[in-house]
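**Q** sequence and predicted structure below; questions after.
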Amino acid sequence: MGKICHFYLYRDNVIFLHNLLNGDGIQSIAQFRKEALFDDYRISSQNEDCIAFAVDVSLLHRALRSSVSICTEFLNISISNMGIYTFIFSTTLIILGVEFQKLLVLGETADAPSKYRNLSAQTRSGRAILKGNAQSVQVSVKHFGKSLQCHLCKPDYAFYGIAPQGTGACWTVIFQFFILGSHQMEKSISLHCKLPVLDQGSG
């Protein structure tokens, strides 16, 4: 769509503007809350804490691809009995992660302490593991990506967990299907996949 993109960094959000200063062609605007992009975000400027700059889109794309390629070998997955599910890619240069909260937990459950709310996903996960409220394993990103293809069968439910396997553990996904037009489990169909674990972590 063009070579140059303008960034506007504010206290609470980040805006990407393309072709907005030029009246010709397609214009696009993308806005993100700071929490969607950063674990820790601090900004200060003499312009009411607003910083604006232009960047070459092709260079930005190349930098982002390089950052992601650094992190695509290993993936740390943790599950807690507080209904929190965390993925973390990490290197010495960058940490990328995503966290899902308030998920249904089967079996033993626990409540997340209120002081956890202001912590990063990585810190919350680490503290839950130390307290015995979570388990964590490391898997291959390549294997994990392939396991996601199982979702193409469109299951009604998917259950995730860390299961014992021999002397170690494995990352397990179990899919559940309903009889068409009902909420009754289809017992004639069974599908699950297991990912080999590279590092046992706390699992």
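**A** Sure thing, it's come through. Residues are numbered from 1 along each chain as shown.
**Q** C-alpha from now on. contacts and neighbour counts both.
**A** Fine.
**Q** if I look at the closest residue in space to Asn76 that isn't next to it in sequence, how far off is Asp199?
**A** Leaving aside its chain neighbours, Asn76 sits nearest to Gln138 (4.4 Å; criterion: Cα to Cα, 6 or more residues apart in numbering). Distance of Gln138 to Asp199, computed by Cα to Cα, to the nearest Å: 5 Å.
**Q** and the two? Which one has more around it.
**A** More neighbours surround Gln138 than the other of Gln138 and Asp199, with 24 against 17 (other Cα atoms under 10 Å).
**Q** isn't the more buried one up against Leu198?
**A** Yes. At 5.5 Å, Gln138 counts as touching Leu198 under the criterion of Cα atoms under 8 Å.
**Q** for comparison:
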Amino acid sequence: MKKTFTLIICISISIFSYSQKEVTLEDIWQNYKFYPSGVPGFKSMNDGEHYTTTEKVEGEIKIHKNSFESGKIVETLLDSDDERLSKMGSYQFNLAEDKILIATNTESIYRYSSKSVYYIYNTETEVIKELTSKQVMYATFSPDGNYIAYVFDNNLYVYNLKWDKTTQITNDGEKNKIINGASDWVYEEEFALVRSFEWSGDSKTIAYFKFDESDV
């Protein structure tokens, strides 16, 4: 009983001491002491047994394949010191998970929207290919993984991975007038709508919004 009483006192003192520590605005907003830790670049893979994470070490960019069961790395899908990938942000896989679409040099536009320079990495050949040299918006694999759609200068484009060919889908896009495949500021701010196009399930067609701001 005496030991139990002593233990309770020790715990109470520890809790009391901890509760007396001053919490500052710097701790909250600058030092992020209370910010929950996450897993960098976490994505679940198609088999449901693995997930991917990212790592940046001394200029090298890595994407690891990890086991859900063990939490350990089972394979490194990307290990590159290519300067073009040094500012890697988000990434996505195609259906077969043998190609990775990597966003770099990302620049914010409004609250949610952004534009990036994208690269395609082939995990089998280890070749890195530039999608376009310019910053584009919302680059997205088709469901079958054979195409990539994106928005540039208010127009919608589709890149064919097999034939290495880009096709411009719309031609009337113009700043402050016509927007194809991306939302305007109002829809983004009020409805959190950003990417405004969607692939069909068979990857043969794309549905998209056209915003006309000519009279605004």
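**A** On my side now, so go ahead. Remember, predicted model here, so these are calculated numbers, not experimental data.
**Q** can you pull the TM-score for these?
**A** Laid over one another, the chains give 0.25 as their TM-score (TM-score structural alignment, normalised by the length of structure 1), with 91 aligned residues with a Cα RMSD of 5.8 Å.
**Q** returning to what we had before: pretty sure the residue nearest to Asn76 of structure 1 is in a helix, no?
**A** No. Remark: Gln138 of structure 1 does not belong to a helix; assigned using DSSP: H, G, I helix; E, B strand; the rest coil, it is strand.
**Q** element containing Ile8 of structure 2?
**A** Ile8 of structure 2 is part of helix 2-19, with elements assigned from DSSP states H and E.
**Q** what packs against the helix or strand following that helix?
**A** Next helix or strand after helix 2-19 of structure 2 toward the C-terminus (DSSP H and E): helix 25-29. Taking 3 or more Cα pairs under 8 Å, 6 or more residues apart in numbering; DSSP states H and E as contact, there are no helices or strands that helix 25-29 of structure 2 lies on.
**Q** beyond helix 25-29 of structure 2, next helix or strand please.
**A** Heading C-terminal from helix 25-29 of structure 2 (DSSP H and E), you reach strand 43-44.
**Q** so what touches that next one?
**A** Strand 43-44 of structure 2 is contacted from outside by 50-53, using Cα atoms under 8 Å, 6 or more residues apart in numbering.
**Q** could you dump those to TSV with neighbour count?
**A** Converted to TSV, the contacts of strand 43-44 of structure 2 look like this (neighbours: other Cα atoms under 10 Å):
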residue	neighbour count
His50	20
Tyr51	19
Thr52	21
Thr53	17
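**Q** okay if I get those residues as TSV plus distance to Ile63 of structure 2?
**A** Below are the contacts of strand 43-44 of structure 2 laid out as TSV (distance: Cα to Cα, whole Å):
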residue	distance to Ile63 of structure 2
His50	13
Tyr51	10
Thr52	7
Thr53	6
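**Q** and for the spatially closest residue to Val173 of structure 1 that is not a sequence neighbour, the neighbour number?
**A** Once flanking residues are discounted, Val173 of structure 1 sits nearest to Tyr160: 4.7 Å by Cα to Cα, 6+ apart. Counted with other Cα under 10 Å, the neighbours of Tyr160 of structure 1 add up to 15.
**Q** please name the residues that touch Tyr160 of structure 1.
**A** Tyr160 of structure 1 neighbours (Cα under 8 Å, 6+ apart): 171-174.
**Q** before we move on, what about Leu191 of structure 1?
**A** Leu191 of structure 1 neighbours (Cα under 8 Å, 6+ apart): 174-176.
**Q** of those, which belong to strands?
**A** 174-176 (DSSP state E).
**Q** out of these, which is most surrounded?
**A** Phe175 (19 neighbours).
**Q** gap between it and Leu191 of structure 1?
**A** For Phe175 of structure 1 relative to Leu191 of structure 1 (Cα to Cα), the value is 6 Å.
**Q** please apply the same query to Val55 of structure 1.
**A** Val55 of structure 1 is 47 Å from Leu191 of structure 1, by Cα to Cα.
**Q** Phe144 of structure 1 touches Cys193, doesn't it?
**A** No. Using Cα under 8 Å, Phe144 of structure 1 is not in contact with Cys193, being 10.2 Å away.
**Q** that older thread, now the buried members of the contacts of Tyr160 of structure 1.
**A** Neighbour-count burial (16 or more other Cα atoms under 10 Å) applied to the contacts of Tyr160 of structure 1 gives 171-173.
**Q** relative to Leu7 of structure 2, how far out is Lys62 of structure 2?
**A** On the measure of Cα to Cα, Lys62 of structure 2 and Leu7 of structure 2 end up 47 Å apart.
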